[in-house]
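Q: Sequence below, structure please.
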Amino acid sequence: MDASELLNHLNGGALDARIEEIYTLTGEGRDTVRERLVDLVAHFADEFPGLSAALFTAAGRTEMGGNHTDHQHGQVLAGSVSLDMIACGGPDRSGVIRVRSVGYPEVVVALDDLEPRASEYGTSASLVRGVARALTDRGYELGGAALCVFSNVPGGSGLSSSAAYEILIGVALNHLFCSDQLSAVELAQIGQFAENVFFGKPSGLMDQMACSVGGVVHIDFADPSAPTLSRVDVDLAAAGHVLCIIDSGADHADLTDEYAAITNEMGAVAACLGAEYLSEVDPAAFWSRLGEVRQLTGDRAVLRAVHFFEDNARVAQQASALAEGRFDDFLGMVTSSGISSAGHLQNLYAVSQPAQQAVGVTIALAQKLLGGRGAVRVHGGGFAGTVQAYVPVDLATDFEAGINAVLGDNACQILSIRPVGGAVIAG
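A: Have a look, this model is predicted:
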């Protein structure tokens, strides 16, 4: 359909049911989403007049269990959240993919040049190029497209803006050129390929899976080509808590070397024990050879391996606690995970910037405001970025105000889990 027809559908309420299905919002919340979509379509019509238009979304994600376990083919518990990226776009058969994201430079990728470029590492262009390359490698013929993107997933926030972007581009191209044949899992794998090979970041698969699949999922990456997924029903409201993501005020966008060091050091321990990934190592063998492993890999690598073994085992226990309604047990394990991340994984601050410890300060502030209730821990990759807190409903207003009074307006965001990750909204 053209943009004017899509606008008529939106303004007339024809897409309200679809919005409610994706965002689990009604009333004013649904209307706010609709208005945001209307603004996007109108923007697309101005930027690319005459093209057909479809609407797409990809969710941000929150990591609920398993901190830095995915890249070692371990287990994670993750959920898609109510912040997302949306795109409006259509095919133009130009041989070029154009992406205009509000607040960012235009991305232009020619489909006859899909080799990785070192000069593009760390850029949005690399992700578009990588996703397009993965689709052509699978035998799909891309013909060029124009997309406009709006996002309320803050960059460098620990909510996986890069993974959401990869999934958004994948969902759009999958719809425009692949007849929606690729599954959510395949789109996640494509996103990881783009991030690893083209963006230059050695990420695991958790971020992309959570952004793509939706809801809360327990994922086992023992075979990353065919990860095992189990959905976990979670009702935070029924448990009397809200999920808060707190911006510590320090950007984690330029910390690739710190993240790579975790991957490399865990890999070194695995190699020392005859494996490629720590998930393949028997923890008993690790402990029985601790002296040898420590001598060959160093103390920090050993401690990071300890974190992996503990946090990886904790994931299944957290999933079971949520599924069985044992929310207090889940909160206790969130706290334990946070302690392990701080003491063993050591991802609260970058050793290259020891004076910058915004994450640690944010955790201390949240603990003070919680007064022994709820739970708080580092969120996502760490070193900067965000902190995650589960806050009792009766404390939520004061907690949010207390965080914002110190860290600035909107530093604390109360989010919800949404059941849909990457999706076509209309078109």
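
Q: C-alpha from now on. contacts and neighbour counts both.
A: Will do.

Q: For the closest residue to Val107 other than its chain neighbours, give me its contacts.
A: Closest residue in space to Val107, ignoring its immediate chain neighbours: Val99 at 5.0 Å, by Cα to Cα, 6 or more residues apart in numbering. Shown in contact with Val99 (Cα atoms under 8 Å, 6 or more residues apart in numbering): 106-108, 146-149.

Q: can we see that at 10 Å?
A: By Cα atoms under 10 Å, 6 or more residues apart in numbering, the residues touching Val99 are 87-89, 105-109, 124-125, 128, 145-149, 169.

Q: Mind checking which of the residues you listed land in helices?
A: Judged by DSSP state H, helices contain the following of the contacts of Val99: 124-125, 128, 169.

Q: ok, which stretches of the stretch 201-350 of the chain are strands?
A: 216-220, 228-231, 241-247 (DSSP state E, counting those that start in this stretch).

Q: let's see this one next to it:
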Amino acid sequence: MTVVERARAAFAAAFGADPDGVWAAPGRVNVIGEHTDYNEGFVLPVALPHTTRAAVALRDDGLVSLASVQHPGDRVELPVADLAPGRPGGWAGYPAGVVHELRDRVPGGVSVLVDGDVPSGAGLSSSAALECAVALALRDLAAPGLTPADLVDVARRAENDFVGAPTGILDQSASMLCTAGHALFLDTRDRSAVQVPFDLAAAGLALLVVDTGTTHDHATGGYGDRRRECEQAAGRLGVAALRDVPDVAALAVLDDGTAEGAVLLRRARHIVTENARVLEVVATLRGAAGPAAIGPVLTAGHASLRDDFQISTTELDAAVAAALDAGALGARMVGGGFGGSAIALVPADAVDAVTGAVTTRFAEARFGAPRTFVAVPSAGAQRLA
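A: Got it, this is the predicted structure:
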């Protein structure tokens, strides 16, 4: 059974009718550029082959009805007029937030059946994939004038304002805009986007993703703290965003001898150096050195996330160290932090060896077994049927 057939069958079982169509949006992994998006900086994600599918049909009774293959028995149904931030919550909040953003376009309501294979809580943007699949479906069914950039904003507002997760636009932009075989070089300030060729297989390389199995939640905890700290640092520096800081030397004013000043210095230093790392990786990929040369930059990014931004975990550090010890050219944690996944740039013929080394390191540390897969740069959101 294909993914389209599975989604159609699940929709029919849930709602007793056929959907108007099936849409898919991918998760993403960020090659480099972590936490720079809400600081108006640069990012370089690729879309994953893993997708969230949404089988969708318009209604005429004013209800939003949401069902999920991954959450059987957790059907959610309420009037469009009753949608409000936090209502509904849980997984249903993400598609409901998109419907809420487009409620004037779908006053009659909508039925949505969700299915997918983007790992949840792994730092691979499962929430953005869900939002973007539903946003594209509602665009095609009820709001044809909306552009891909409009849909990025719809999905981001659903996550920020409805669910309450203070993310930037990286995840939704990657899910909507990426193309197969490329990384998306995105300037989050002016929204300019350039597709950078990223054919690792042709260079004899692979991008190995290690899902540590430790989950995170952007709507709670440290992610929001980091965003507030970045805003505080920018305010003290007198700039609109940390994107505007020219170099690390300009951060010295933050080191005022207080504990708070020391924290703000570390947070700002990560953002300034991470923006520089994105530009370095893009220049390298466009040059003659080839993608193998970006490895040390990835590893430097992990050190910055671990030491300055302080969002890594014991499991993520172990995955990175084991991969490097086994021959990875570079490795780092990815995503919002406090759990989730790491990536390792490895020679294609060393994938099994690196995977084995990480698995062994986790077993020795009595961690749960990691999930690994090779990330193949894939296409963004699209209609499947």
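
Q: circling back: ok, which of the strands of the stretch 201-350 of the first structure comes nearest Glu120 of the first structure?
A: When those are compared by Cα to Cα, strand 241-247 sits nearest Glu120 of the first structure, at 27.3 Å.

Q: That closest one - contacts with which helices or strands?
A: Here strand 241-247 of the first structure touches helix 358-370, strand 375-378, strand 386-392, helix 396-407, strand 412-415, going by 3 or more Cα pairs under 10 Å, 6 or more residues apart in numbering; DSSP states H and E.

Q: measure the residue mapped onto the residue nearest to Val107 of the first structure from the second structure to Arg189 of the second structure for me?
A: Mapped onto the second structure by TM-score structural alignment, Val99 of the first structure lines up with Leu66. Counting by Cα to Cα, to the nearest Å, the gap from Leu66 of the second structure to Arg189 of the second structure is 34 Å.

Q: go on, Asp256 of the second structure?
A: Taking Cα to Cα as the measure, Asp256 of the second structure falls 29 Å from Arg189 of the second structure.

Q: residue nearest the centroid of the second structure?
A: In the second structure, the residue lying closest to the centroid (Cα atoms, centre = their mean) is Ser125, at 3.3 Å.

Q: Can you tell me the closest non-neighbouring residue to that residue?
A: In this structure, Ser125 of the second structure finds its nearest non-sequential neighbour in Gly27, 5.1 Å apart by Cα to Cα, 6+ apart.

Q: Quick check: longest helix in the first structure by residues?
A: helix 299-323.

Q: counterpart of it in the second structure, which residues?
A: Going by TM-score structural alignment: helix 299-323 of the first structure matches residues 262-286.

Q: What residues of the matching stretch count as buried?
A: 263-279, 281-282, 284-285 (16 or more other Cα atoms under 10 Å).

Q: What of stretch 264-284 of the first structure?
A: Across stretch 264-284 of the first structure, burial judged by 16+ other Cα under 10 Å covers 265-273, 276-279, 281, 283.

Q: Go through those and flag which are in helices.
A: The members of these that map onto helices under DSSP H are 265-272, 283.

Q: Have a look at how far, on average, the longest strand along the second structure is from the first structure.
A: Looking across the second structure with DSSP state E, the single longest strand is strand 42-58. After superposition onto the first structure, strand 42-58 of the second structure lies on average 1.0 Å away from the residues it aligns with, using mean Cα distance after the TM-score superposition for the first structure.

Q: And that strand, how far out from the chain middle?
A: Remark: strand 42-58 of the second structure is offset 10 Å from the chain centroid, using Cα atoms, centre = their mean, to the nearest Å.

Q: so after that strand, what's the next helix or strand?
A: Counting by DSSP states H and E, the next helix or strand C-terminal to strand 42-58 of the second structure is strand 63-68.

Q: what about that next one, how far off from the first structure?
A: Strand 63-68 of the second structure versus its aligned partner: 1.5 Å mean (mean Cα distance after the TM-score superposition for the first structure).

Q: now that strand, how far from the centre of its chain.
A: 24 Å.

Q: picking that back up, okay, the angle between the longest strand of the second structure and strand 193-197?
A: 110 degrees (axes from the mean of the first three to the mean of the last three Cα atoms, to 10 degrees).

Q: list the buried ones in strand 42-58 of the second structure?
A: Residues of strand 42-58 of the second structure classed as buried: 42-58 (neighbour count, 16+ other Cα under 10 Å).

Q: Thr136 of the first structure reaches Gly170, doesn't it?
A: No - between Thr136 of the first structure and Gly170 there is no contact under Cα atoms under 10 Å: 12.0 Å.

Q: neighbour-wise, which of these two wins?
A: Neighbours per residue (other Cα atoms under 10 Å) separate Thr136 of the first structure from Gly170, with Gly170 holding more: 32 against 14.

Q: residues contacting Val38 of the first structure?
A: 3, 6-11, 32, 44.

Q: What about Gly214 of the first structure, how many residues nearby?
A: Neighbourhood size, Gly214 of the first structure [other Cα under 10 Å]: 26.

Q: Quick check: it vs Leu229 of the first structure, distance?
A: Plainly put, Gly214 of the first structure is 11 Å away from Leu229 of the first structure if you go by Cα to Cα.

Q: what's the burial count for the nearest residue to Ser101 of the first structure once chain neighbours are set aside?
A: Leaving aside its sequence neighbours, Ser101 of the first structure sits nearest to Val149 (Cα to Cα, 6+ apart; 4.5 Å). When neighbours are counted by other Cα under 10 Å, Val149 of the first structure registers 25.

Q: now Val149 of the first structure: how far from Ala134 of the first structure?
A: Note on Val149 of the first structure: its distance to Ala134 of the first structure, by Cα to Cα, is 21 Å.

Q: Repeat that for Ala110 of the first structure.
A: 14 Å.

Q: same thing with Gly90 of the first structure?
A: 20 Å.

Q: Over to Ala87 of the first structure?
A: Note on Ala87 of the first structure: its distance to Ala134 of the first structure, by Cα to Cα, is 20 Å.

Q: Good, wrapping up.
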